[in-house]
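Asks: just coords:
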């Protein structure tokens, strides 16, 4: 039963991942990405990592994919014009892909030579949450801090992308307000009865 569920979920993940890069509409791409995240969380449940499955849904589906959706809908990007120049960069992209797959093959062959037959996911922990915490905050503390900095930079970049300075919009000038003197701001008028200013 688990093999059948694994096969179905894996097929859905692969199809959804292909549709992410093949869809013409960027909103459809984000929706296929959400489907890939959901089915990936199902695969994590199958291997017994319930916390990671919940984290994948909450963080990636609930935050990152929704952020992608809002950015795609808020930015007026002409995707037709971008796709017209895609073929110009196809050779360079192919070279980068070959280098990437060569690196993956080298790492996989190096790991396969020294990999033990059995692997205990939680040697000193009762649950997978404790095992993740022990490994993350001891062996990979520096990488954890670097990933936090990368996420901060990505958040600042998303804010910068949405900033637009449109002409003709009324805004407050904080410099003029704070630099204004009382003599320039307050003016006494001698108003006579029955007459306006």
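Replies: Right, received. Where do you want to start? Given the structure is predicted, the values throughout are model-derived calculations rather than measurements.
Asks: From here on, just use CA atoms for contacts and neighbour counts.
Replies: Will do.
Asks: Next, please give the residue ranges for the strands of this structure.
Replies: Secondary structure of the chain (DSSP state E): no strands present.
Asks: top helix in it by residue count?
Replies: helix 90-114 (DSSP state H).
Asks: next one: that one to chain centre, how far?
Replies: 24 Å (CA atoms, centre = their mean, to the nearest Å).
Asks: From residue 7, how far out is residue 39?
Replies: 11 Å (CA to CA, to the nearest Å).
Asks: and if you look at residue 27?
Replies: From residue 27 over to residue 7 the distance is 27 Å, taken as CA to CA.
Asks: neighbour-wise, which of these two wins?
Replies: With neighbours defined as other CA atoms under 10 Å, residue 27 and residue 7 compare such that residue 27 has more, 16 against 13.
Asks: pretty sure that one contacts residue 71?
Replies: No - under the criterion of CA atoms under 8 Å, residue 27 makes no contact with residue 71, lying 10.1 Å away.
Asks: Start and end of stretch 174-189, how far apart?
Replies: Span of stretch 174-189 from end to end, CA to CA: 27 Å.
Asks: now the end-to-end length of stretch 172-192.
Replies: 34 Å.
Asks: Next, the buried residues of it.
Replies: The neighbour-count check on stretch 172-192 (16 or more other CA atoms under 10 Å) flags nothing as buried.
Asks: ok, and here's another one to check against it:
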């Protein structure tokens, strides 16, 4: 057994254990941390398969951005785990059946990709090119239009999210920076001249002062 095989079984064992702990951990923070561990081991498996781009993307995008945001939200919210776990065993048979069906469907679809007899060879010009560079060449040649369409859809989604979250709301206390910059001194402070007013002592205070 060579080193690559040992590393593969090591990464796979830790990955399976971390994935199991994700769905069995009582604390959502512990589940999220085990999910981070699962992502790192999946990236290690992809590195063994010479899929450097997928491994780097998994670590940077999911571990570095998505999971950090997820942990921030989970730790900021006060989630009642006991109320969420009520009725778990009632829906467990149906959930298990749906999970088995999904696993069989994925196995049926993915097993065809492991048939070496039907695998298509790489193009001759990509035979001596690094994996990441070959992926970039393939994306921007054979799949140029799908990549551009996906980029436009993501751009529209980003603009829609910004437009929905930055609407003018009545309860919002946000100010317009342009209006704040154009504000003059006279709009902030107004000096008003008034005559001095001396308060006259009341009759009761005058009597008390005379008796003293």
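Replies: Here it is on my side, so go on. Note that the coordinates shown come from a computational prediction; the quantities given were computed from them, not determined experimentally.
Asks: Quick check: which helices or strands does the longest helix of the first structure pack against?
Replies: On a contact count with 3 or more CA pairs under 8 Å, 6 or more residues apart in numbering; DSSP states H and E, helix 90-114 of the first structure meets no helix or strand.
Asks: Tell me which stretches of the first structure form helices.
Replies: 2-22, 26-46, 50-55, 66-74, 79-84, 90-114, 128-136, 141-162, 174-178, 182-185.
Asks: Which stretch among those is buried most, on average?
Replies: Among those, the stretch with the highest mean neighbour count (mean count of other CA atoms under 10 Å) is helix 26-46, at a mean of 20.
Asks: against the second structure, where does that one fall?
Replies: Using TM-score structural alignment, helix 26-46 of the first structure corresponds to residues 28-48 of the second structure.
Asks: Centroid-nearest residue for the first structure?
Replies: Ranked by distance to the mean C-alpha position of the first structure (CA atoms, centre = their mean), the top residue is residue 64 at 4.4 Å.
Asks: what residue of the second structure matches up with that one?
Replies: Using TM-score structural alignment, residue 64 of the first structure sits opposite residue 66 in the second structure.
Asks: From residue 177 of the second structure, how far off is that match?
Replies: 31 Å.
Asks: How about residue 27 of the second structure?
Replies: Counting by CA to CA - residue 27 of the second structure and residue 177 of the second structure are separated by 43 Å.
Asks: More neighbours: the two, which one.
Replies: residue 27 (12 against 8).
Asks: contacting residues around the more buried one?
Replies: residue 81 (CA atoms under 8 Å, 6 or more residues apart in numbering).
Asks: From residue 78 of the second structure, how far off is it?
Replies: 12 Å.
Asks: Run through who's touching the longest helix of the first structure.
Replies: Contacts for helix 90-114 of the first structure (CA under 8 Å, 6+ apart): none.
Asks: Counterpart of residue 103 of the second structure over in the first structure?
Replies: Match for residue 103 of the second structure (TM-score structural alignment): residue 101.
Asks: cool, residue 86 of the second structure as well?
Replies: Residue pairing (TM-score structural alignment): residue 86 of the second structure is matched to residue 84 of the first structure.
Asks: Check residue 12 of the second structure too.
Replies: Residue 12 of the second structure maps onto residue 10 in the first structure, by TM-score structural alignment.
Asks: gap between residue 124 of the second structure and residue 134 of the second structure?
Replies: Taking CA to CA, one finds residue 124 of the second structure at 11 Å from residue 134 of the second structure.
Asks: can you check residue 37 of the second structure too?
Replies: From residue 37 of the second structure to residue 134 of the second structure the distance is 29 Å (CA to CA).
Asks: Kindly report the same for residue 122 of the second structure.
Replies: Relative to residue 134 of the second structure, and taking CA to CA, residue 122 of the second structure is found at 10 Å.
Asks: try residue 154 of the second structure
Replies: Distance of residue 154 of the second structure to residue 134 of the second structure, given as CA to CA: 24 Å.
Asks: can you check residue 146 of the second structure too?
Replies: 17 Å.
Asks: likewise residue 210 of the second structure?
Replies: 105 Å.
Asks: do the same with residue 73 of the second structure
Replies: From residue 73 of the second structure to residue 134 of the second structure the distance is 38 Å (CA to CA).
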